[in-house]
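Peer 1: okay, sequence plus prediction incoming.
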Amino acid sequence: MAKRANGEGSVFKRKDGSWSAELSYRDEHGVLKRRTVYGKTQAEVRTKFRDARERIESGAPVKDASVTVAAWLEGWITKSLAASDRKQATKDLYATIARTHLVPTVGTIPLGRLRPSDVEALIIAKRDAGLAASTIRTIYTVLRAALDIAARDGMLRSNPAAVVRRPGVDRRDAPHLTVDQAHALLDAVRGDRLESLFRLMLATGLRRGEALALHWSDVDLDAGQLRVRWTLSRTSKGLQLEEPKTDKSRRTVPLPRSAVETLQAHRGRQEDERRAAAGAWRDADLVFTTEIGTPLEPRNVLRRFELLAQRAGLAGVHLHTLRHSAASFLLAAGTHTKVVQEHLGHSSYAITADIYSHVGPAQQREAADRLDQALRW
């Protein structure tokens, strides 16, 4: 990468009527080098000359890389992304997004010629294709992350995605169960091998990965609480236990009495399965396992829940609905939003308040009714 440039350049007209200018500079090793710029007019050449000189003096590359965006993305996936401290599931997602949505669209563009308008055109094309707003935001996030590394490595003067506004996501009320629907669901899961898992998730609002990674050593039935320290997910490297993404996700969650009773009964059934499996049992201290003690496959758990929800006559209800329902029930019962935030492990108060804003009107109506009763003589 160049360190300095001189302030002069020989600007002259060429035989074909175009103009050119030559800039000399020393690279990071002190080696004298030259850079020639061309243009149709003298003014264009002088502009390019000033730009080249500013790039050199600022430590930026003399010219942007000519490799394609596709080639850069593949290198980024196998090197920078792989070396990052992101969770393996996130690395897998980013690699899939890059290969599925970026390579076929902006992949043929030379890296140095990618412009903010190209990024905006990509966003528009994905919207026209009917992709979810959250998916489009992730596509932008992946592209920007890859280009950040290109700029860091001197392949680009600056990241063209950085000046493009991040795509927004429409806020929608989190889908949640009514009390009657919750009872219908609990009736449908009764007797199922995964009944205890689903009951615990509804009672605590644990994420799927958090519940499947729960260890008995993290459960204190006497104190009526559990600790969230791990999350289980399927990755390209198999099932992996990883630490939660944020400090807020690592938390202690109180257990309602019904949840304590559910776990007590579940532990007894697990002991029966352990004895039945005999030498085939693989003890990993996990609360929820297969019949031989191994971790449950997250996708199988999801499929099983959706089948049971259909049997209960609950259309459009997914496993994550249990988490939203737990939060809605807590808020409807008058629990402060800050407490619910800590209960769920959200990174900020604003996230909880925004996701569950639908509970507010009901609480306001209840408060107004109570005030009305208090004012009556």
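Peer 2: Yes, it's here.
Peer 1: going forward, measure contacts and count neighbours with C-alpha atoms only.
Peer 2: Noted.
Peer 1: which element, helix or strand, includes Val260?
Peer 2: Per DSSP states H and E, Val260 falls inside helix 257-277.
Peer 1: just His343 next, same as before
Peer 2: helix 337-344.
Peer 1: how distant is that helix from the center of its chain?
Peer 2: 20 Å (C-alpha atoms, centre = their mean, to the nearest Å).
Peer 1: and the next helix or strand past that helix?
Peer 2: Remark: after helix 337-344, the chain's next helix or strand is helix 349-355, criterion DSSP H and E.
Peer 1: helix, strand or coil: sort out the spatially most central residue of the chain for me.
Peer 2: Against the mean C-alpha coordinate of the chain, by C-alpha atoms, centre = their mean, the closest residue is Thr90 at 6.7 Å. Put simply, Thr90 is helix when judged by DSSP: H, G, I helix; E, B strand; the rest coil.
Peer 1: now do Arg35
Peer 2: Look at Arg35: counting by three-state DSSP, its state is strand.
Peer 1: residues in contact with it?
Peer 2: Shown in contact with Arg35 (C-alpha atoms under 8 Å, 6 or more residues apart in numbering): Glu22, Leu23, Ser24, Val62.
Peer 1: rerun that using 6 Å as the cut-off
Peer 2: Shown in contact with Arg35 (C-alpha atoms under 6 Å, 6 or more residues apart in numbering): Glu22, Leu23.
Peer 1: check it against this one:
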Amino acid sequence: MPGKRKKGEGTVRLRKDGRWEGRVVVGYDEAGKPKTKNVLAKTKKECVARLKELKSTCTVVRPVQVQTGMPFRDWLDFWYQNYSKPRLRPSTQLNYEYWIYQRLIPSLGEIPLNQLTQAELQQFFRQMKESGRKANVGQRGSDMADRSVRSCHAVCQMALDKAVEEKLIHANPAVGCKIPPLKGKEMKILTQEEIQRFLIQAKAEGMYELFLLELTTGMRRGELLALRWEDLDFATGKLRIDKQVCPVGGKLVISEPKTRAANRTVILPPAMVELLAEYKRGVFSELMFPSRIKPDQPIDPGYVRKRLQVILERAGCKRVRFHDLRHTFATLSLENGMDVKTLSTIIGHVSSATTLNTYTHITDEMRRKAALNIDQGIAKAEVQPEPERQATVEPEQQTFVPIELPRRRPGTGCVSQINEHLWEGRYSPVWPDGKKRPRNVYAYTREECEEKLKGLILEMKAEIAALRSGASTEYPDGVNPRKKAIAAYLREHPDVTNKARIARELHLNRSTVRRYYDEVRAEAQQQR
């Protein structure tokens, strides 16, 4: 007797007309009745294969019959796949999937939805707080962060809210659970002196334009790294922000901004526009801040975070996050008289209330100054003169000298002294065909050699960019890359003489293959 098929695999039966039919449930309607799809085949084996292919193309990942007595795990999965996942950004999806499939389902998944109690949820969140940490237990202990517990509770509450809306349960047991209170982090910002030292050190390390633009606009890190040159109008200084970079599963994904208000346009100061115009001459990519290794991809956000901490340490500044640079911009803007509504629009907050709540300490000081001005103007209050400042220069106000790097930055070549009166500069980039073709410059002084090397690097980067874009096809060795591809193919397949097949497998035009085929064959015979 054949074994019974597992639940969810569908059914396979032999029809009266001799054909095999496969049927699978792909979802349920509002009344709880199943929705099915079927396939037909001449043999059972073929039917099973088609049924498997049908299941893989269904939009519902795991069909579940929605009912009050269903397990909590089935409702969580159904709610996430059909209600929550379609509206979430890729990075947020990873967080939701962790809380649902790694936390909630293993602990509470077997409990029926209509029997889940507040006491069971309260016990789960308490245990999660006390011993929920799985990574870095030795360094930080087993206690899970308050923010993580609150995030897991929020996901659970949203899923149960939908169950109440669908009338599967009468009340949400997650409402009323005691969870760790929300604690605001102390905001750290850089002072004027620290900003100066930070930018001087950033310039020495080749990241001046990136961090200066951040301190000028207060963009989020993902928004800054997703910028393209087409987003900036050099004539008007308008910079369009309509995308962001998100690391998802080890890859960088360009997605929509965090909120609808994040789609905005800011006006850059003329000095910043001129600086970016000069910076663009050495960037041969559509991206404003491309990776040095892969110019068609943006800089990895993790790399920017690491470089920030290194530059802060070398500049003698306090340790801050990248997001604190955004706070620094907002704080300095408010202190210099910018109104809250304008600032909210520039930094992409949904409403001015968000800006007011975030920068309460600044607005309180502004209100205090306003009250003092009113008191002086209306009540004619006497103002106590401030003590005169000494004219001595403090140590932090002295000219900061950047720390010399122990090694040269990637992409800047190398300089070496050949003898007492001769210096050599060398740049060895990897060309699009995977080979290194170094070039050298020579000078009588190190300073002159550095200048010549900068010009050589710009020249070679322009050639490499032209090859990548297709504007040029000739490499420095004078050999066309298409000819190289044909020669490499014929070395591996010497018996192939069909030019159409070569063109098809190499994705080339037939005319290109006919142009180089005989020449490549002749050169191969000469080498033999």
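Peer 2: Here it is on my side, so go on. Fair warning: this is a prediction, and the values are worked out from it, not measured in the lab.
Peer 1: what is the helix holding Val260 of the first structure packed up against?
Peer 2: Judged by 3 or more C-alpha pairs under 6 Å, 6 or more residues apart in numbering; DSSP states H and E, helix 257-277 of the first structure is in contact with no other helix or strand.
Peer 1: now it, how far from the centre of its chain.
Peer 2: 34 Å.
Peer 1: cool, stretch 70-77 of the first structure as well?
Peer 2: Centroid displacement of stretch 70-77 of the first structure relative to its chain, using C-alpha atoms, centre = their mean, is 20 Å.
Peer 1: give me the contact list for it.
Peer 2: Val103, Gly107.
Peer 1: neighbours of Asp272 of the first structure, just the number please.
Peer 2: Applying other C-alpha atoms under 10 Å, we find 12 residues neighbouring Asp272 of the first structure.
Peer 1: go on, Leu239 of the first structure?
Peer 2: 15.
Peer 1: go on, Leu32 of the first structure?
Peer 2: By the measure other C-alpha under 10 Å, the count of residues near Leu32 of the first structure is 12.
Peer 1: mind checking how far the residue nearest to it when sequence neighbours are not counted is from Leu206 of the first structure?
Peer 2: Distances taken as C-alpha to C-alpha, 6 or more residues apart in numbering place Arg26 nearest to Leu32 of the first structure, at 4.4 Å, with adjacent residues excluded. Arg26 of the first structure sits 59 Å away from Leu206 of the first structure, going by C-alpha to C-alpha, to the nearest Å.
Peer 1: I figured the residue nearest to Leu32 of the first structure was touching Arg53, is that so?
Peer 2: No. Under the criterion of C-alpha atoms under 6 Å, Arg26 of the first structure makes no contact with Arg53, lying 11.6 Å away.
Peer 1: all strands for the stretch 1-150 of the first structure, in order.
Peer 2: 4-5, 10-13, 19-26, 32-39 (DSSP state E, counting those that start in this stretch).
Peer 1: where does the second one end up in the second structure?
Peer 2: The counterpart of strand 10-13 of the first structure in the second structure, counting by TM-score structural alignment, does not exist; no residue aligns.
Peer 1: on contacts alone, who are the packing partners of that strand?
Peer 2: On a contact count with 3+ C-alpha pairs under 6 Å, 6+ apart, strand 10-13 of the first structure meets strand 19-26.
Peer 1: scan the second structure for its longest helix.
Peer 2: Among the segments of the second structure that qualify as a helix by DSSP state H, the longest is helix 446-469.
Peer 1: that helix aligns to what range in the first structure?
Peer 2: Under TM-score structural alignment, helix 446-469 of the second structure has no counterpart anywhere in the first structure.
Peer 1: buried stuff in that helix?
Peer 2: 446, 449-450, 452-453, 456-457, 460-465, 467-468 (16 or more other C-alpha atoms under 10 Å).
Peer 1: pick the one among the residues you listed closest to Tyr303 of the second structure.
Peer 2: Closest approach between the buried residues of helix 446-469 of the second structure and Tyr303 of the second structure, by C-alpha to C-alpha: Lys461, at 22.3 Å.
Peer 1: contact partners for the closest one?
Peer 2: Applying C-alpha under 6 Å, 6+ apart to Lys461 of the second structure gives no contacts.
Peer 1: Lys203 of the second structure -> the first structure?
Peer 2: Counting by TM-score structural alignment, Lys203 of the second structure corresponds to Arg190 in the first structure.
Peer 1: ok, its match - how many residues close by?
Peer 2: Residues lying near Arg190 of the first structure (other C-alpha under 10 Å) number 14.
Peer 1: what stretch of the second structure does the helix holding His343 of the first structure fall on?
Peer 2: Taking TM-score structural alignment, helix 337-344 of the first structure hits residues 340-347 over in the second structure.
Peer 1: returning to what we had before: more neighbours, Arg26 and Arg53 of the first structure?
Peer 2: Arg53 (24 against 17).
Peer 1: the more buried one -> the second structure?
Peer 2: Under the alignment by TM-score structural alignment, Arg53 of the first structure pairs with no residue in the second structure.
Peer 1: excluding its backbone neighbours, what's nearest Arg53 of the first structure?
Peer 2: Leaving aside its sequence neighbours, Arg53 of the first structure sits nearest to Ala5 (C-alpha to C-alpha, 6+ apart; 6.1 Å).
Peer 1: ok, now Lys245 of the first structure?
Peer 2: Lys87 (7.7 Å).
Peer 1: and the aligned partner of the residue nearest to the centre of the first structure in the second structure, how far from Pro86 of the second structure?
Peer 2: Alignment note (TM-score structural alignment): Thr90 of the first structure maps to Thr92 of the second structure. Noted for Thr92 of the second structure: a distance of 11 Å to Pro86 of the second structure, by C-alpha to C-alpha.
Peer 1: do the same with Arg446 of the second structure
Peer 2: Distance of Arg446 of the second structure to Pro86 of the second structure, computed by C-alpha to C-alpha: 58 Å.
Peer 1: for stretch 249-263 of the second structure, how far is the first residue from the last?
Peer 2: Using C-alpha to C-alpha, the end-to-end distance of stretch 249-263 of the second structure comes out at 25 Å.
Peer 1: buried set for stretch 156-164 of the second structure?
Peer 2: Of the residues in stretch 156-164 of the second structure, Cys156, Gln157, Met158, Ala159, Leu160, Asp161, Lys162, Ala163 count as buried by neighbour count, 16+ other C-alpha under 10 Å.
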